[in-house]
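Enquirer: one predicted model, sequence on top.
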Amino acid sequence: MTTTAPLSLLDLASYLPERRVPAEYFAEYAENDDLAGSVMFRAPAFRHHAADGETSADMICSSARILLQRHGDDFLDDVDVVLTHSQLPEVPIRGCGGEVAHRLGLRPTKVLDVHNGGCAAFIHLIDLARGLLAAGGGRTALIALAQNSASQIFTQEQVRGKPQAAIPGDGAAVAVVTLADEGGSPILGSACHSYGEYSGDMTGVSYPPRKYWEAGSGQIHIGFTEAKIAKVLARGNRMVPEVAMEVADAVGIAPPDLDWFITNQPNRIFLRNWREALELPESRHPDTFDECGNLFAVGIPVTLDTAITDGRIGTGDVVMTAAFAHAGDFAGAAALRWAGRP
């Protein structure tokens, strides 16, 4: 737990692909699946899908260009560290961090592609940025996240009829954090916890079975069963409120007194249970689920950016962000006091 690290969020921006896909697209292909009635898979009205050939780097750079348009072409010139997370890296082994830095004209001393953290990766990267910068890695970090699996995994012919296919959406977001003593929105506190005992419960499967790198006719998708869904629901219902309450207690704010609560958004059931656990009304727990679906790691920054841009989050407001990842192998929360855009 860190409550006093001198880290601030300067600003963030998000990007949604142009292609807006209604739930009817998936209803057309829906199969008679045993999991069709699960609360995990009640479809949002819309989600966005990346265009054919649109990569993680493309979407991240589109987000970054919004920041540059807002603040000027030199806004990212002082970036020392680039941290990226892509839900589906296009190239085996490496991520997109080096390409992103090159395309944005950056000369960072460190570029890290972070493949874990899942739906909580935004918080995870904030925590990593704090550690790297505090250890002498520079003063400013660019955090960049892309969710690009909706259009590539969940529209496959063998996958699009499954209940899970209608939930994810694509998008990207970037944020700039700094150790500067003045300016920006201070990160009041954060906490991250790893639960490795649950890491094996999120699996990719295909029929016929194969390893993901092997050629074969079976298309990869997430291996859900009723037993796994029950475990994920129980863990998620517990983990997100627990870590949010941990940070709220550390920064001296009772959960019901938080101005805003922004979480990842796997489904409406989780959203309802999480805000009820913190005794918060729906009006203070914004989400973008019905427009964007489950954006995985991008869900928190997209919703945060949306609520700032439309004027709901005002200067001085305290925002608690919290999420859990995969089948419950990671959870994190971070609180910030919004100071307005520079």
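Expert: It's in.
Enquirer: okay, CA-based contacts and neighbour counts for the rest of this
Expert: Will do.
Enquirer: helices of the stretch 1-150 of the chain, residue ranges please.
Expert: Remark: helices assigned in the stretch 1-150 of the chain by DSSP state H, counting those that start in this stretch are 23-27, 56-71, 97-103, 121-132.
Enquirer: check it against this one:
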Amino acid sequence: MSTPTLALADLATYRPANRVPADYFAQYAETDELADSFMFRAPTFRHHATDGETSADMILAAARTLTDRHGTDYLDDVDIVLTHSQLPEVPVRGCGGEVAHRLGLRPEVVLDVHNGGCAAFVHMIELAGALLTARGGRTALIGLAQNSAGQVFTQEQVRGKAQAAIPGDGAAVATLRIGDGRNPVLDTVCRSYGQYSADMTSVAQPDRKYWEAGPGQIHIGFTESKIAKVLARGNRMVPEVAIEVADRIGVRPAELDWFITNQPNRIFLRNWREALELPEDRHPDTFDECGNLFAVGIPMTLDAAVDDGRVQPGDVVMMSAFAHAGDFAAAGALRWTGRS
């Protein structure tokens, strides 16, 4: 018996109203040994969540687009809810339960997925398919929130650093269905590289654990050495998993209709499309409008490309990303047929 097809029924995204120009960070710029690094060449804009706007708030804002589009009962048959938050408001839990409750859902499974990082969208698609198949369910809702830009990177001690201008905030949701004929997921690949996990660190001056009180404000611990390692890993991993999926579905990488990746910076975007021998117009991005959205980058860019008519029925869309300092990578392909 063949395995029922998993399909991405629809997706929607949310950008906070506060659109922040690069000048905001330029006015605070400090002498930073990493200021000239290509990793930190700032996007023109990014969006910041408002004070007090939570991961759940942003995911619900994206979900309202789905119910406005399809009707208030669109999510009534959801069996599984998966969520990913870049910055959980409470360290010991994510926002999945709150999202399900506020949407009025009664799913059999609620799971907060933390380890996928920038590749979480593909990771969650794979997880949703496995859970639906194993449990005999039909519909999953996945929700992702990037909420650290306006909270971590605008702190007084952090906003002058080169890294501060890169991230933006936003959210995305998607519905996945078993047996739905629209937008079939052709294949996915997820790879874990645990040996690199410890290379992603948070730091403060003076040093402290993130839960300890102290005068230093937490930010990401970048060094020249770590940047070099991340560059080498990212340059290799994203094309590697994309090419693996392309081979499995029988499509030459250079013949993909669309290649959609996470959005860390312009140099990665250029290197990735060159590795797959794709022209720039088949590798859309939202970097200059949204900055680095981490896990939200892929669905935000896919949603934008569908909305403006670039992605057409029959197109094969390859999604690929790596996470953190290179401890995780994932790619997935789907054939777009239209919004359900």
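Expert: Cool, the structure landed. Given the structure is predicted, the values throughout are model-derived calculations rather than measurements.
Enquirer: TM-score for this pair?
Expert: Here the superposed chains carry a TM-score of 0.99, computed using TM-score structural alignment, normalised by the length of structure 2; 339 aligned residues with a Cα RMSD of 1.0 Å.
Enquirer: closest one to A333 of structure 1 among the helices of the stretch 1-150 of structure 1?
Expert: Of all the helices of the stretch 1-150 of structure 1, it is helix 121-132 that lies closest to A333 of structure 1, at 6.3 Å by Cα to Cα.
Enquirer: out of the helices of the stretch 1-150 of structure 1, deepest packed?
Expert: When you average the neighbours per residue for each of those (mean count of other Cα atoms under 10 Å), helix 121-132 leads with a mean of 24.
Enquirer: for G332 of structure 2, helix, strand, or coil?
Expert: When classified by DSSP: H, G, I helix; E, B strand; the rest coil, G332 of structure 2 comes out as strand.
Enquirer: show me what it aligns to in structure 1.
Expert: Using TM-score structural alignment, the equivalent of G332 of structure 2 in structure 1 is A334.
Enquirer: hmm, its match is touching M320, no?
Expert: Yes: assessed by Cα atoms under 8 Å, A334 of structure 1 is found in contact with M320 at 5.9 Å.
Enquirer: between these two, who's got more neighbours?
Expert: Shown here are A334 of structure 1 and M320; by other Cα atoms under 10 Å, A334 has more neighbours (29 against 26).
Enquirer: rewinding a little: between A334 and M320 of structure 1, what contacts are shared?
Expert: The contact sets of A334 of structure 1 and M320 overlap at A244 (Cα atoms under 8 Å, 6 or more residues apart in numbering).
Enquirer: tell me which stretches of the stretch 101-250 of structure 2 form strands.
Expert: Remark: strands assigned in the stretch 101-250 of structure 2 by DSSP state E, counting those that start in this stretch are 109-112, 139-146, 170-178, 185-192, 202-203, 219-220.
Enquirer: mean per-residue distance, the longest one versus structure 1.
Expert: In this case it means strand 170-178 of structure 2. Here the mean offset of strand 170-178 of structure 2 against structure 1 after fitting is 0.3 Å, by mean Cα distance after the TM-score superposition for structure 1.
Enquirer: okay, the angle between that strand and strand 185-192?
Expert: Strand 170-178 of structure 2 and strand 185-192 are oriented at 120 degrees to each other (axes from the mean of the first three to the mean of the last three Cα atoms, to 10 degrees).
Enquirer: returning to what we had before: deepest-packed of the strands of the stretch 101-250 of structure 2, please.
Expert: When you average the neighbours per residue for each of the strands of the stretch 101-250 of structure 2 (mean count of other Cα under 10 Å), strand 139-146 leads with a mean of 29.
Enquirer: distance from that one to structure 1 after superposition?
Expert: When structure 1 is overlaid, strand 139-146 of structure 2 sits 0.3 Å from its aligned residues on average, using mean Cα distance after the TM-score superposition for structure 1.
Enquirer: do the same with stretch 127-135 of structure 2
Expert: Counting by mean Cα distance after the TM-score superposition for structure 1, stretch 127-135 of structure 2 comes out at 0.8 Å.
Enquirer: could you point out the residues of structure 1 onto which that stretch aligns?
Expert: Across structure 1, the stretch matching stretch 127-135 of structure 2 (TM-score structural alignment) is residues 128-136.
Enquirer: tell me how far the ends of the matching stretch are from each other?
Expert: By Cα to Cα, to the nearest Å, the extent of stretch 128-136 of structure 1 from end to end equals 13 Å.
Enquirer: next one: stretch 113-124 of structure 1
Expert: End-to-end distance of stretch 113-124 of structure 1 (Cα to Cα): 12 Å.
Enquirer: again with stretch 288-307 of structure 2
Expert: Across stretch 288-307 of structure 2, the terminal residues are separated by 18 Å (Cα to Cα).
Enquirer: residues touching it, excluding its own?
Expert: 11-13, 42-47, 86, 116-121, 144-146, 166-172, 260-265, 284-286, 311-312, 319.
Enquirer: what range in structure 1 does it sit on?
Expert: Counting by TM-score structural alignment, stretch 288-307 of structure 2 falls onto residues 290-309 of structure 1.
Enquirer: so what's the gap between that stretch and the chain middle?
Expert: Distance, stretch centre to chain centre, for stretch 290-309 of structure 1: 8 Å (Cα atoms, centre = their mean, to the nearest Å).
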